[in-house]
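A.B. asks: would you be able to build a 3D model of this:
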Amino acid sequence: MAKKILVTGAAGQLGRDVVLLLERRGYEVLACDRQEMDITDLDQCSKIIGEFGPEAVIHCAAHTAVDAAETDIDAAYLINAVGTRNVALASEKVGAKLVYISTDYVFDGQGSQPYHEYDNTDPKSIYGKSKRAGEIMVQTLSSKYFIVRTSWVYGKYGSNFVKTMLKLGQEKPMLQVVDDQKGSPTYTVDLANFLLELIGTEKYGVYHASNSEACTWYEFTQAIFAEAEEILGLKFTAKLEPCTTEQFLRPAPRPRNSVMEHLSIRTNGFQDIRPWREGLRSFLLELKV
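C.D. replies: Below is the predicted model of the structure:
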């Protein structure tokens, strides 16, 4: 069982929940954000990971500004590809297991069926392409890796779709939400629990890990309002209206279908992650505290 774990992107939405969970479980954690370790600096990665000597590295750091990446291509690749290479090399040198957090954006999003782990990738956005480049770095340079693709992530820390809708729903008279993009919302705490289970094994490979079941952004918003009214007692003024992707054009193309099949979770004997609506309820209960 790995006892010393280094986490990159430790101040981010997922990273913070991963660190908190590890600390609660009694692990010795080195929580690294940009200030503690610049992943784009190979020497710094080698020094910090080398001196700490972790048994596992959970690499949450990433350039996740999907629209900004379309124009700042170098920054996306510097962080998601080169930064990942640096973390992979340094982890491999100390014999650490490496968990790389990836994304549904590595697929084209045009398929009608859920994507499984061994389907061909075909990213359409710079963000997706740079994250796929990171996957290739990990597969090439690490002998003990878990690539974990996830989708529609939200949690207590940082800004996300759920928090935005809770705010706008109480301020706006009307909200239009996209109803032709489908995916699986993923609660950071549920994902963090799965990552912890994973590093205790040698079941290396590519995993799709999101909360199970799927919905559109519009259906997700309906659920957010319904559950928040019940759990938090909030009153929403906004009238919800479904709309199309074309009505909300963004610089980066969004996958129409982000639903991912959890083939590796099943075939490796792990328990599937609970349905997204249960995760949402837990998140709202956490906000209530």
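A.B. asks: only C-alpha atoms from now on, for both contacts and neighbour counts.
C.D. replies: Noted.
A.B. asks: and the helices in the stretch 51-200 of the chain, which stretches?
C.D. replies: 66-69, 73-77, 83-93, 126-141, 161-171, 188-199 (DSSP state H, counting those that start in this stretch).
A.B. asks: ok, the nearest residue to residue 135 once chain neighbours are set aside - how many residues close by?
C.D. replies: Nearest residue to residue 135, sequence neighbours excluded (CA to CA, 6 or more residues apart in numbering): residue 147, at 6.9 Å. By other CA atoms under 10 Å, the residues close to residue 147 number 24.
A.B. asks: so who does residue 147 touch?
C.D. replies: Applying CA atoms under 8 Å, 6 or more residues apart in numbering to residue 147 gives the contacts 99, 100, 101, 102, 135, 138, 205, 206, 207.
A.B. asks: cutoff 10 Å now
C.D. replies: Taking CA atoms under 10 Å, 6 or more residues apart in numbering, we find residue 147 in contact with 59, 98-103, 117, 134-136, 138-139, 204-209.
A.B. asks: if we can go back for a sec, deepest of the helices of the stretch 51-200 of the chain, which one?
C.D. replies: helix 83-93 (a mean of 25; mean count of other CA atoms under 10 Å).
A.B. asks: my guess is residue 188 contacts residue 101, does it?
C.D. replies: No. Contact between residue 188 and residue 101 fails when scored by CA atoms under 10 Å: they sit 11.9 Å apart.
A.B. asks: who touches both of the two?
C.D. replies: In contact with both residue 188 and residue 101: residue 14, using CA under 10 Å, 6+ apart.
A.B. asks: the helices of the stretch 51-200 of the chain: which one's closest to residue 20?
C.D. replies: With respect to residue 20, and counting by CA to CA, the nearest of the helices of the stretch 51-200 of the chain is helix 188-199 at 9.5 Å.
A.B. asks: next SSE downstream of that closest one?
C.D. replies: Next along the chain after helix 188-199, taking DSSP states H and E as the criterion, comes strand 205-208.
A.B. asks: just checking, what packs against that following strand?
C.D. replies: Under the contact definition 3 or more CA pairs under 10 Å, 6 or more residues apart in numbering; DSSP states H and E, strand 205-208 sits against strand 97-103, helix 126-141, strand 145-150, helix 263-267.
A.B. asks: so for residue 43, which of those sits nearest?
C.D. replies: helix 126-141 (16.4 Å).
A.B. asks: what angle separates the closest one from strand 145-150?
C.D. replies: 160 degrees (axes from the mean of the first three to the mean of the last three CA atoms, to 10 degrees).
A.B. asks: one more to line up against the first:
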Amino acid sequence: MKDMKKVFLIVCCILLCGLTGCKDKQENNNGNLAENYEWLPSAKKDNEILLYDKYDQRIVSYDKSKHLVKEKNTTQNYMQFEFNDLETNIYTTGHSIENNYKIIEKENKTIKTLYEMKENEAIFPLAYQNEDNMYFLKTTYNSDGNEIYKERVICQFELKSKQLKELKYTQGLLVSNGVIVDDILYFTVYNEVNDNYDLYSLNINNIDKVDLISKGLVTGEVYNNNGKLWVSNKSKIYDYEDNSIQFPKEILNYFYFDKLLQININNEGDLELTITNTTTKNTKSTFDKMVDVRAENHNIYIYTLDEITELN
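C.D. replies: Alright, predicted model coming up:
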């Protein structure tokens, strides 16, 4: 069971969901048919908040007193997608067959729609710096449901104006992952010929120029570790400028100030969070049965099925 869950989580963590499943109407845990699948949870009581279940990739309502997930839409192929950022409340939501993708904002009690995509489009979080600098990956599909790769493009979303702006010099690139370091958007592009990834950069103050800076990355994940670009291979995440500075790679990896937060599957098949000091490389804490981890004002909040923990 552990291996099955681990495979499932790895597949779900791929940025672009494949067109899987079937078109048959399906029921979720609240009895809603697929035609009504788009509902998202709300926090109905004072002791409830909205979290992001990192295992199922779905927003849930969570009881802070009982440490329980109260409500979750489990419709097959309908999920929410997060940035690699522990502070933002911006997500996207959509169905891998029906589409109906949206950019949404998770507030404390409710969810607000910020932008709706066209019927044949999907949108996925790519890189987040702040509410003024967030980037998404837009994909477009033909009538058969197959992606039109030449139309894949990075988009900048302006929260105040609710405008989605395509970065035309990225159109047609098989972009997979991205991160912002200072004023540079770094993103990886899948190289079909070599079955690896090329690394590109784009100055967010000059979006009319895209530079290829490296070839041959084994995997596409990229990270911002305290203002430095980190890249990855199948087993390690490491400093782009000095690959001797590295950490083991887990399924999910988040940097937050002097901490590396990593999520994996434990022996019981539950999510396990490990927090490591990036300076000393000492493991500070480990948490099992994890639902979500959030950060705000240098504090980290861990929500599990047993407890809520705050770390400074």
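A.B. asks: where does the TM-score land?
C.D. replies: For this chain pair, the superposition-based TM-score is 0.27 by TM-score structural alignment, normalised by the length of structure 1; 141 aligned residues with a CA RMSD of 6.5 Å.
A.B. asks: related to what we said a few turns ago, mind putting the helices of the stretch 51-200 of structure 1 in TSV, distance to residue 43 of structure 1 included?
C.D. replies: Below are the helices of the stretch 51-200 of structure 1 laid out as TSV (distance: least, CA to CA, whole Å):
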stretch	distance to residue 43 of structure 1
helix 66-69	25
helix 73-77	18
helix 83-93	8
helix 126-141	16
helix 161-171	36
helix 188-199	25
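A.B. asks: how about those helices, which one is nearest residue 177 of structure 1?
C.D. replies: Taking the helices of the stretch 51-200 of structure 1 one by one with CA to CA, helix 161-171 is closest: 9.7 Å.
A.B. asks: just the strands in the stretch 151-289 of structure 1 please.
C.D. replies: With DSSP state E, counting those that start in this stretch as the criterion, the stretch 151-289 of structure 1 has strands at 153-154, 174-178, 182-183, 186-187, 205-208, 215-216, 239-243.
A.B. asks: residue 85 of structure 1: which of those strands is closest?
C.D. replies: Nearest of those (CA to CA): strand 205-208, 17.1 Å.
A.B. asks: in three-state terms, label residue 92 of structure 2 for me.
C.D. replies: Each residue gets one of three states, and residue 92 of structure 2 gets strand by DSSP: H, G, I helix; E, B strand; the rest coil.
A.B. asks: so how far is residue 199 of structure 2 from it?
C.D. replies: Using CA to CA, to the nearest Å, residue 92 of structure 2 is found at 24 Å from residue 199 of structure 2.
A.B. asks: same question for residue 248 of structure 2.
C.D. replies: Computed as CA to CA, the residue 248 of structure 2 to residue 199 of structure 2 distance reads 21 Å.
A.B. asks: same question, residue 310 of structure 2
C.D. replies: In terms of CA to CA, residue 310 of structure 2 sits 36 Å off from residue 199 of structure 2.
A.B. asks: residue 175 of structure 2 too?
C.D. replies: Counting by CA to CA - residue 175 of structure 2 and residue 199 of structure 2 are separated by 10 Å.
A.B. asks: what is in contact with these two at once?
C.D. replies: By CA under 10 Å, 6+ apart, the residues touching both residue 175 of structure 2 and residue 199 are 187, 188, 189, 190, 220.
A.B. asks: of the residues you listed, select the buried ones using a ChimeraX command.
C.D. replies: A single ChimeraX command is used to select the members of those judged buried by 16 or more other CA atoms under 10 Å:
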select :187,188,189,190,220
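A.B. asks: can you put the shared contacts of residue 175 and residue 199 of structure 2 in CSV and add secondary structure and distance to residue 228 of structure 2?
C.D. replies: Conversion of those to CSV gives the following (DSSP: H, G, I helix; E, B strand; the rest coil; distance: CA to CA, whole Å):
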residue, secondary structure, distance to residue 228 of structure 2
187, strand, 14
188, strand, 16
189, strand, 20
190, strand, 22
220, coil, 16
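A.B. asks: strands along the stretch 51-200 of structure 2, start to end?
C.D. replies: 58-63, 68-72, 78-82, 90-95, 99-106, 111-116, 121-130, 133-140, 153-158, 163-166, 175-181, 184-191, 196-203.
A.B. asks: what is the burial count for residue 284 of structure 2?
C.D. replies: 12.
A.B. asks: ah, wrong one, I meant residue 52 of structure 1
C.D. replies: Neighbours around residue 52 of structure 1, by other CA under 10 Å: 14.
A.B. asks: likewise residue 20 of structure 1?
C.D. replies: 16.
A.B. asks: show me what the helix or strand harbouring it is packed against.
C.D. replies: Take DSSP H and E as the rule and residue 20 of structure 1 turns out to sit in helix 13-24. Counting contacts by 3+ CA pairs under 10 Å, 6+ apart, helix 13-24 of structure 1 is packed against strand 4-8, strand 28-32, strand 56-59, strand 153-154, helix 188-199.
A.B. asks: residues of it that come out buried?
C.D. replies: 13, 14, 15, 16, 17, 18, 19, 20, 21, 22.
A.B. asks: let me have the residues you listed in a markdown table, extended by distance to residue 231 of structure 1.
C.D. replies: Shown next, in a markdown table, are the buried residues of helix 13-24 of structure 1 (distance: CA to CA, whole Å):
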| residue | distance to residue 231 of structure 1 |
| --- | --- |
| 13 | 22 |
| 14 | 23 |
| 15 | 26 |
| 16 | 24 |
| 17 | 22 |
| 18 | 25 |
| 19 | 27 |
| 20 | 24 |
| 21 | 24 |
| 22 | 28 |
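A.B. asks: between those residues, which sits nearest residue 89 of structure 1?
C.D. replies: For those, the nearest to residue 89 of structure 1 is residue 15 (20.5 Å; CA to CA).
A.B. asks: I'd say that closest one and residue 57 touch.
C.D. replies: No. With contact defined as CA under 10 Å, residue 15 of structure 1 does not reach residue 57; the gap is 11.6 Å.
A.B. asks: can you list residues touching both of these two?
C.D. replies: Common neighbours of residue 15 of structure 1 and residue 57, counting by CA under 10 Å, 6+ apart, are 7, 8.
A.B. asks: what about residue 11 of structure 2, which helix or strand?
C.D. replies: Per DSSP H and E: helix 2-12 holds residue 11 of structure 2.
A.B. asks: orientation of that helix relative to strand 78-82 in degrees?
C.D. replies: Angle between the axes of helix 2-12 of structure 2 and strand 78-82 is 70 degrees (criterion: the same axes, to 10 degrees).
A.B. asks: which non-adjacent residue is nearest residue 261 of structure 2?
C.D. replies: Closest residue to residue 261 of structure 2 apart from its sequence neighbours, by CA to CA, 6+ apart: residue 275 at 4.6 Å.
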